[in-house]
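Asker: Take a look and give me a structure for this.
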Amino acid sequence: MESSNIDFNFCFPVPNVLGSERVQLVPFVPSEHAEPFIEQCLLYPSVFENLPFGPFKDAHDLTTNYFIPHVQSNPGYLMFLIWDKTKPSSLPGAPGSIAGMMGYLNTSSINLSTEIGCIIIFPPFQRTHVTSNAVGLLLNYALNLPSRQAGALGLRRVFWQTNSMNQASVRLAGRMQFKLEGTLRWDRVLPANKTVGNGKKVREGDPRSDCIGRDTVMLSLCWDDWEDGAREAVDAIMNRTA
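Answerer: Have a look, this model is predicted:
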């Protein structure tokens, strides 16, 4: 089923596919992708450690408690399933192995901005070409002008938010040319089942004392950075084979 036949409720046009030689991104369709995706999540529940949602017990749980209320109902959200084209798949017609998920969050058509987030890369695909290629594809589609890439959005700003304790994510953003803007202290109250916060205790009598807090590192990559060398640096990273 092509994405053009589905209403994703996203505030910008939705591409059918974004691809490089080694990775392919397709808009996440729960009816098609939730089941094979959750099968991998159940093997690697640690992928939700630094995320403010999950883990999920099955495809129905993922769809009803994440996709419907947080993605499909929000025009600023669009998630992509990540395929690693260099690995075989047991699914008929699939372009490769399911490697994870990531997408656009908090997108604003008025302010021409979006966030790359909700990044889930399954352990067998971590520290490979998958993450850099997937992020690079989303950056190119977001920041390129349509005159350079057909259908591209020509946004002015792409930002990246991550738990301050997740230094791997901070390093990845820096490698992908994002610039550090600052740290938002006590930015979020995390769900009670989360154990990775900001490493600080909440005060006595806190109204949500069973929930730890998160400090959020904010980084960004803007159109002028992109056209001043960041695009070439990202494309070079995507093209690396070692």
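Asker: CA atoms for contacts and neighbours, from now on please.
Answerer: OK.
Asker: gap between the two ends of stretch 205-216?
Answerer: Chord length of stretch 205-216, first to last residue, is 23 Å (C-alpha to C-alpha, to the nearest Å).
Asker: can you pull the buried residues of it?
Answerer: Cys211, Ile212, Gly213, Arg214, Asp215, Thr216 (16 or more other C-alpha atoms under 10 Å).
Asker: what do you get for stretch 222-237?
Answerer: By neighbour count on 16+ other C-alpha under 10 Å, the buried set for stretch 222-237 is Cys222, Trp223, Asp225, Trp226, Ala230, Arg231, Ala233, Val234, Asp235, Ile237.
Asker: For the last one, list the residues it contacts.
Answerer: Listed by C-alpha atoms under 8 Å, 6 or more residues apart in numbering, the contact set of Ile237 reads Ser132, Asn133, Met176.
Asker: before we go on, could you also do this sequence so I can check it against the first one:
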Amino acid sequence: MSLGPTPRQFCFPTPVLQNAKVKLVPFSAWQIEKHAQRFYDITKDHDDMYTYTNNGPYHSLQHLIDTFFAPAFFSGGKESFAYAVIDKTLPPSAEDPDGELAGVFSYEHADDKTLCVEIGHVRVAPAYQRKGIAVVATALMARYAMDTKEQGGLGLVRVGWGASSVNEASIRVARKAGFGFVGTIPYQQVLKNGVARNKVGNGRRLPSWAEAGDLWRDVDMFCITWEEWEAGKRDVALQLLAGSDKK
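Answerer: As a prediction, the model looks like this:
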């Protein structure tokens, strides 16, 4: 199996993040070796996981590695980093001693100069959905990003979240985790051959020069600022994590 380039050096430290329900394990070449096959197996029959994004679906394990993991997290730059999402409510597995691999989350557009980051590449396999895993993972990543260094976090000034404006599930996760709506970016990304790939665009009329079969998507942007975090958003995240711990 080709794992692609050497993992990039992310601009922030990447510890394991966890509560009683979810563990986020930093990806490395070794983790790709360990988790990629399982991630492919639990998602390969669910093309609808990629309906609102330009990437996917994937037709083989190597296709997944070459066109998702390698370019997103293992080549050039230091702005993106992926986590394996482990469902700790399940018994130990070959993927992790604390549970089963349920999906992938990541930080992206990270900047250690402006102290900002976004949570993206959010994927929870259908078999693990409707368990609150996405919200808990989001709360874990938001807490690490926004808590002060004295509290064990990065002390950033903003954590963001972007979702296709018609992806209601992603928008619900952001809102439940305390992210506030900032605005909509129209025509944020072209979905090449989107019609043939069963993508869902923004539904807007396309310009006359658009290539046949292409779609565009609008993106709704959400964020939490450091002021909002201190004013109550931190409590939202902590309540989500504490409530998850009790289940």
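Asker: picking up where we left off before, most surrounded residue in the contacts of Ile237 of the first structure?
Answerer: Of all the contacts of Ile237 of the first structure, Asn133 has the most neighbours under the rule other C-alpha atoms under 10 Å, reaching 27 neighbours.
Asker: quick one: that one and Leu25 touch, right?
Answerer: No. Using C-alpha atoms under 8 Å, Asn133 of the first structure is not in contact with Leu25, being 9.7 Å away.
Asker: And Phe56 of the first structure, what's its match in the second structure?
Answerer: Residue pairing (TM-score structural alignment): Phe56 of the first structure is matched to Tyr58 of the second structure.
Asker: What sits closest to its match if chain neighbours are left out?
Answerer: Leu64 (5.5 Å; C-alpha to C-alpha, 6 or more residues apart in numbering).
Asker: After superposing, tell me the mean distance of the helix or strand where the one you found lies to the first structure.
Answerer: Applying DSSP states H and E as the criterion places Leu64 of the second structure in helix 61-64. Compared with the first structure after fitting, helix 61-64 of the second structure deviates on average by 1.7 Å (mean C-alpha distance after the TM-score superposition for the first structure).
Asker: buried set for stretch 192-212 of the second structure?
Answerer: Within stretch 192-212 of the second structure, the residues that count as buried by 16+ other C-alpha under 10 Å are Lys192, Gly194, Arg197, Lys199, Val200, Gly201, Asn202.
Asker: now for those, which pair is the farthest apart?
Answerer: The span of those, defined through C-alpha to C-alpha, is set by Arg197 and Asn202 at 15.1 Å.
Asker: Mind checking which of the buried residues of stretch 205-216 of the first structure are in strands?
Answerer: Secondary structure from DSSP state E places Gly213, Arg214, Asp215, Thr216 of those in strands.
Asker: could you measure His59 of the second structure against Leu115 of the second structure, distance?
Answerer: 37 Å.
Asker: and those two? which has more neighbours close in?
Answerer: More crowded of His59 of the second structure and Leu115, by other C-alpha under 10 Å: Leu115, with 16 against 12.
Asker: picking up where we left off before, which one among the ones in strands among the buried residues of stretch 205-216 of the first structure gets closest to Pro45 of the first structure?
Answerer: Distance to Pro45 of the first structure, by C-alpha to C-alpha, is smallest for Arg214 among these, at 20.2 Å.
Asker: List the contacts of the closest one.
Answerer: Contact partners of Arg214 of the first structure, counting by C-alpha under 8 Å, 6+ apart, are Asn163, Ser164, Arg185, Trp186, Asp187, Arg188, Val189, Leu190, Gly197, Asn198.
Asker: Many thanks, I have nothing further to ask.
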